[in-house]
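Trainee: sequence? don't have it. structure:
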């Protein structure tokens, strides 16, 4: 399966953060930000931003004299024992924080073995999740999640998916013409959130942004009730800006 995505800002942030972590890991007694700037070649201002994120997520810790060492989160995710549980817990922590910061239910989804899979999500009474009234696996043509995942596949993989899942009309706004959908997917820029404006469910709007690294295809998404549709773009941009910790956790 060929991938069609181009690297997004969260991808670049996660890649740079990995460079920082690799350097920190090589210095068991600690490494200063000046040494990190020299070793990684990163701009000091960018390094400061990355270190702030890495400290918040528990990937690095600051010891006396301002030097950095690897943190508890990195040790847990880097361990062969209990890594899956540690990853699930870390991702949930990030999703919960994203839910609170964007004020919407947040979802982490991946395209695995030709199917849409929602692995984890974070909702609350104030930010309820979408009611899955039609299986998300068979409604990729109508959801922001499904369309975001499909944009990251090549043309043949998209056609294959649509041939296995009939494009049912779920609302009056659902696209059911495969030519029209494929055309929309083809012209969707990787850096722009994919939207679902009541295509899956009446009264709900959604947005999704890609979080793709290597050969895996994934996305982060959010949903809002229709009366909050005016917040959708701003919330989606915030989701995209804060997606790097998710990518980083998946990459370690």
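Mentor: Here it is on my side, so go on. Owing to the predicted nature of the structure, the values given are computational and were not obtained by experimental measurement.

Trainee: use CA for all of it now, contacts and neighbours both
Mentor: Will do.

Trainee: in this protein, which spans are strands?
Mentor: In order along the chain, the chain carries the following strands (DSSP state E): 60-62, 68-70, 105-112, 115-122, 194-197, 204-210, 218-225.

Trainee: Put together TSV for these, with mean neighbour count and distance to residue 76 on each row.
Mentor: Supplementary listing: the strands of the chain in TSV, determined by neighbours: other C-alpha atoms under 10 Å; distance: least, C-alpha to C-alpha, whole Å:
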stretch	mean neighbour count	distance to residue 76
strand 60-62	20	12
strand 68-70	24	11
strand 105-112	22	21
strand 115-122	18	19
strand 194-197	24	34
strand 204-210	28	26
strand 218-225	26	23
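
Trainee: let's bring in a second model and compare:
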């Protein structure tokens, strides 16, 4: 499986954030915003917004003299098994906050070894997860999660997936024609969330945005019951805006 060579989402800020974190890490005693700007080449206005996000996520801290130092969240990641557990806990906490913010169940998914894998879910009594009546691994052509992941693959990767998982009709809205499906995926703007309007399950609408970290395709998604469909686009826009911190966590 290969990812498409072009960027799949406007998350250049993640690359910038990594540069900022590298700059802060080089200065154990703290570094000023002006020094960070010189070392990273980032415009002051953009840098200020980025530092605010990094502070909010706990990746950097600002000390009494205004300088920036490495934050607790970055230190807690550590290495090995401890790092993996810390990252998983942090991601789950972030997903829970996002669930409460958008008022919908939220999912973190990856494309691993040629299969769709939902790795983490944040749901609750008022935000129930979608009923997985057909295995997500077999329904990538219909679900927002699956379509978002397939959109990040190259043509051969998509064909390989569909050859192993036939595009069955799950509802009257499901696209089963491979050419039509691939054409829609290619035409979909990378900056716009992928929607599932009752294509996977009658009574449920979903949205997903890509989380591409290195050579791994991933996505962040949400689901809503059909009676809340009027909230889908606003919730999807919020999901899109909040995806960058999650992508940063995956990239560290």
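Mentor: Nice, thanks for sending it over. Just so you know, these numbers come straight off a predicted model, no measurement behind them.

Trainee: nearest to residue 12 of structure 1, of the strands of structure 1?
Mentor: With C-alpha to C-alpha as the criterion, residue 12 of structure 1 lies closest to strand 204-210 of those, at 12.7 Å.

Trainee: could you say what helices and strands that closest one packs with?
Mentor: When contacts are defined as 3 or more C-alpha pairs under 8 Å, 6 or more residues apart in numbering; DSSP states H and E, strand 204-210 of structure 1 sits against helix 144-151, strand 194-197, strand 218-225, helix 232-241.

Trainee: Trace stretch 50-70 of structure 2 over to structure 1 and give me the residue numbers.
Mentor: On the basis of TM-score structural alignment, stretch 50-70 of structure 2 is assigned to residues 50-70 in structure 1.

Trainee: how far does the matching stretch stretch from start to finish?
Mentor: For stretch 50-70 of structure 1, the first-to-last residue distance is 14 Å (C-alpha to C-alpha, to the nearest Å).

Trainee: Can you name the residues that contact residue 229 of structure 2?
Mentor: Residue 229 of structure 2 is in contact with residue 205, counting by C-alpha atoms under 8 Å, 6 or more residues apart in numbering.

Trainee: Which residues outside the longest helix anywhere in structure 2 are in contact with it?
Mentor: Scanning structure 2 for the longest helix, with DSSP state H as the assignment, gives helix 80-102. Defining contact as C-alpha under 8 Å, 6+ apart, one finds that helix 80-102 of structure 2 is touched by 76-77, 105-107, 120-123, 127, 235, 238-239, 242, 246, 249.

Trainee: which among those gets closest to residue 149 of structure 2?
Mentor: The closest of the contacts of helix 80-102 of structure 2 to residue 149 of structure 2 turns out to be residue 107 (C-alpha to C-alpha; 12.9 Å).

Trainee: unless I'm mixing things up, that closest one is touching residue 222, no?
Mentor: Yes - shown here, residue 107 of structure 2 and residue 222 form a contact pair, counting by C-alpha atoms under 8 Å, at 6.1 Å.

Trainee: Contacts for stretch 110-126 of structure 1, please.
Mentor: If you take C-alpha under 8 Å, 6+ apart as the criterion, stretch 110-126 of structure 1 is touched by 91-92, 95-96, 99, 104-109, 129, 136-137, 140, 146, 149, 161, 216-219.

Trainee: what's the answer for stretch 197-205 of structure 2, then?
Mentor: Residues lying outside stretch 197-205 of structure 2 but in contact with it, judged by C-alpha under 8 Å, 6+ apart, are 130, 139, 142-143, 170-175, 195-196, 206, 223-227, 229, 232.

Trainee: OK, contacts around residue 136 of structure 1?
Mentor: For residue 136 of structure 1, the contacting residues are 116, 117, 143, 146, by C-alpha under 8 Å, 6+ apart.

Trainee: from these, which two are the most distant?
Mentor: Farthest apart among the contacts of residue 136 of structure 1 by C-alpha to C-alpha are 117 and 143. That separation is 12.5 Å.

Trainee: ok, and the closest non-adjacent residue to residue 208 of structure 1?
Mentor: Setting aside the residues directly before and after it, residue 208 of structure 1 is nearest to residue 221 in space (C-alpha to C-alpha, 6 or more residues apart in numbering), at 4.0 Å.

Trainee: That neighbour contacts residue 211, doesn't it?
Mentor: No - at 10.1 Å, residue 221 of structure 1 and residue 211 do not qualify as touching, with contact defined as C-alpha under 8 Å.

Trainee: gap between residue 178 of structure 1 and residue 141 of structure 1?
Mentor: 9 Å.

Trainee: tally of neighbours for residue 132 of structure 2?
Mentor: A count of neighbours around residue 132 of structure 2, defined by other C-alpha atoms under 10 Å, yields 10.

Trainee: The residue opposite it in structure 1 once aligned and residue 202 of structure 1, how far apart?
Mentor: Pairing criterion TM-score structural alignment: the partner of residue 132 of structure 2 within structure 1 is identified as residue 132. Noted for residue 132 of structure 1: a distance of 12 Å to residue 202 of structure 1, by C-alpha to C-alpha.

Trainee: Over to residue 66 of structure 1?
Mentor: With distances defined as C-alpha to C-alpha, the gap from residue 66 of structure 1 to residue 202 of structure 1 amounts to 53 Å.

Trainee: what do you get for residue 230 of structure 1?
Mentor: Distance check for residue 230 of structure 1 against residue 202 of structure 1: by C-alpha to C-alpha, it reads 16 Å.
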